[in-house]
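# sequence? don't have it. structure:
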């Protein structure tokens, strides 16, 4: 008999192979981080970047290149890893929670709530820094997710995945309409908001990383602790209840964890398309549907994908750059289409 977290079709790698694969992905993430530190509008080079990173002068008499490496590129790379991990993990949790293979942080109103709060911060309070946006976006994402759960819990069949998805679509539509209206009425707000809305790592320093890191850490711990519960939840409410799972409590806990992860990531860099949607699909193809593997793999692979997208954006348009939200969407669409063509990836 197959357990809730294992697939019934096709051979999957054993536990030892999965552990080795995860270690390999972590090593790859470190390599990509080191490459990203040496790439930018100013060509510093990997060897010199490595020397500057560890306190050497690397031939930099003025200290300018040292400041670029230590104060700009390293925090940016670490933030990309943290945000990518949060989005990949959030997408995996949301897909397990809603039993919907197309779920991502935008489905349940998280992105729309964060965007609405950022518009309020700019238009009503005159906030003009990324660090200021972070706190408003976190609150907005949380309030939007609460509204989705309240709407999804009313009436018959309360709290079912279908009702949550419909509630998320309704809340998103209303909030996006309000955002668009506010932007039309205030050109100044639009000018400030559009840079955040593209999704960008540019200009994010260590202050932004420190602001969102605790939320991402707490959300990640909560998500990993729910791996077995998510395996049971995807079997359906009746089966979950029969197996002793408190379905309502599990759904609330999973929703909170996903909201904290996606809200913190979106607050830091703006909306990032397709990463939370496509990465869990790729992971399930590699390791199967068991969440004890899907969650850590999604976190590490999401971190790698976002950092690679950031590096690609800097390489393609020197001395400027293509915003990481644009690069992720361009890279993610064909990959996701290819993954969706495989029948085994249609279900969670």
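Yep, that arrived. Not measured: the values here are computed from a predicted model. Numbers count the residues shown, from 1 in each chain.
# CA only for contacts and neighbour counts going forward, please
OK.
# quick one: buried residues of stretch 124-143?
For stretch 124-143, the neighbour count (16 or more other C-alpha atoms under 10 Å) marks 127, 130-143 as buried.
# another one to put next to it:
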């Protein structure tokens, strides 16, 4: 028991050290390897005429910071969704939330091409809400629609439909090349200014998630237990969905759709910390950021000198894990 209680603290304490190591590795290795001296010089004494310094400041540093942030946002979103629904397969990519964001981003690029970065983030969040509303709305209407496997199948169907419509719209209006960023999740095209603009939204989403962590723990025990303890379950669910919408919308606006992070990481966090979401949520955020940064680094070595799409790398971990959950958990709810 003491180990279970001390492990989350150790993870959170060690996380900054591991994150710094990830940042240094990510900055140093790629199509062009950069020496530690150039990395230090780019950070401390930036020379705009030095090509290596430009690569570090403009490309690689925003890329790894974006990966850490996006991984954290998606993992926290997945933890919230799994706790709220007691569905071990719930995640932004499985429930159509990410696809809703891509869908509205597509419409925005067609009909609002002059929109700025803030409007992009806002529309992406609205799209997340749209995707979630469609999936959960239909699930409530069909028999046993909220069961894990049926909800996952429904989310996949709706997500595929939204992605298909997005692809059709982009092809018809000849903007496919511009939208390939959101379809392929190209972290190497991370926009530093967009990262800065997304921080206030992300802070609100994370603050909501942490503030709701105790209520999510109670909610994960079931509606009857939650009601008997006097919890306002409807309010908790609305605020939880709001947090998921904000965090997922920001993630998609930054780098497009990235699958499986929100599915895998909360299960690992739950295994390491227990059932208390006051620990699961922050540990999920930390592990999610490190996991996506690791996958991004791995994507550069799988098929050198070419980069493997980050979605392919996360799928290498996610698909076996998904099949493992189906085999071991069947159609039951989370405990």
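Nice, thanks for sending it over. Computed from a predicted model, the values in this text were never measured in an experiment.
# TM between them?
Scored against TM-score structural alignment, normalised by the length of structure 2, the superposed chains reach a TM-score of 0.86; 332 aligned residues with a C-alpha RMSD of 3.3 Å.
# tell me the one of the buried residues of stretch 124-143 of structure 1 nearest residue 343 of structure 1?
Minimum separation from residue 343 of structure 1 among these (C-alpha to C-alpha) is found for residue 141, which lies at 33.0 Å.
# ok, average deviation of the helix or strand hosting residue 179 of structure 2 from structure 1?
Using DSSP states H and E, residue 179 of structure 2 sits in helix 176-184. Comparison of helix 176-184 of structure 2 with structure 1 after fitting gives an average deviation of 2.2 Å (mean C-alpha distance after the TM-score superposition for structure 1).
# show residues contacting the helix or strand following that helix.
Downstream of helix 176-184 of structure 2, the first helix or strand assigned by DSSP H and E is helix 192-211. Contact with helix 192-211 of structure 2 is made by 58, 62, 66, 73, 76, 80, 117-118, 121, 239-240, 242-244, 246-247, 250, 254, 278, 281-282, as judged by C-alpha atoms under 8 Å, 6 or more residues apart in numbering.
# what's the mean deviation for helix 192-211 of structure 2 versus structure 1?
Counting by mean C-alpha distance after the TM-score superposition for structure 1, helix 192-211 of structure 2 comes out at 1.2 Å.
# onto which residues of structure 1 does that helix map?
When helix 192-211 of structure 2 is aligned against structure 1 using TM-score structural alignment, it corresponds to residues 206-225.
# can you give me the buried ones in that stretch?
208-209, 211-213, 215-216, 219-220, 222-224.
# coming back round to it: what packs against the helix holding residue 179 of structure 2?
Contact here means 3 or more C-alpha pairs under 8 Å, 6 or more residues apart in numbering; DSSP states H and E; on that basis helix 176-184 of structure 2 packs against helix 97-111, helix 148-172, helix 233-255.
# could you give the angle of it to helix 97-111?
With axes from the mean of the first three to the mean of the last three C-alpha atoms, to 10 degrees as the basis, helix 176-184 of structure 2 and helix 97-111 are set at 170 degrees to each other.
# now do the longest helix along structure 2: distance to the chain's middle.
Residue-count comparison of every helix in structure 2, with assignments taken from DSSP state H, identifies helix 2-28 as the longest. Taking the mean C-alpha point of helix 2-28 of structure 2 and that of its whole chain, the gap between them comes to 19 Å (C-alpha atoms, centre = their mean, to the nearest Å).
# which element is encountered next along the chain beyond that helix?
Once helix 2-28 of structure 2 ends, the next helix or strand along the chain (criterion: DSSP H and E) is helix 36-44.
# now that following helix on structure 1. Mean distance?
On superposition with structure 1, the mean distance recorded for helix 36-44 of structure 2 (mean C-alpha distance after the TM-score superposition for structure 1) is 2.2 Å.
# what residues in structure 1 pair up with the helix or strand following that helix?
Tracing the chain C-terminally past helix 36-44 of structure 2 and defining elements by DSSP H and E, one meets helix 51-54 next. Aligned using TM-score structural alignment, helix 51-54 of structure 2 spans residues 64-67 in structure 1.
# to what extent does the matching stretch diverge from structure 2 after superposition?
Taking mean C-alpha distance after the TM-score superposition for structure 1, the mean distance separating stretch 64-67 of structure 1 from the aligned residues in structure 2 is 1.3 Å.
# list the buried residues of that stretch.
65-66.
# repeat for stretch 237-250 of structure 1
Of the residues in stretch 237-250 of structure 1, 237, 240, 245, 247, 250 count as buried by neighbour count, 16+ other C-alpha under 10 Å.
# mind putting those into TSV with distance to residue 178 of structure 1?
Conversion of the buried residues of stretch 237-250 of structure 1 to TSV gives the following (distance: C-alpha to C-alpha, whole Å):
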residue	distance to residue 178 of structure 1
237	35
240	38
245	39
247	34
250	32
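# pull the residues that contact the match of helix 51-54 of structure 2.
Taking C-alpha under 8 Å, 6+ apart as the rule, stretch 64-67 of structure 1 contacts 44, 49, 52-53, 57, 60.
# again with stretch 304-313 of structure 1
Outside stretch 304-313 of structure 1, the residues within contact range by C-alpha under 8 Å, 6+ apart are 28-29, 32-33, 36, 39, 77, 80-81, 83-84, 201, 275, 321-324, 327-328, 331.
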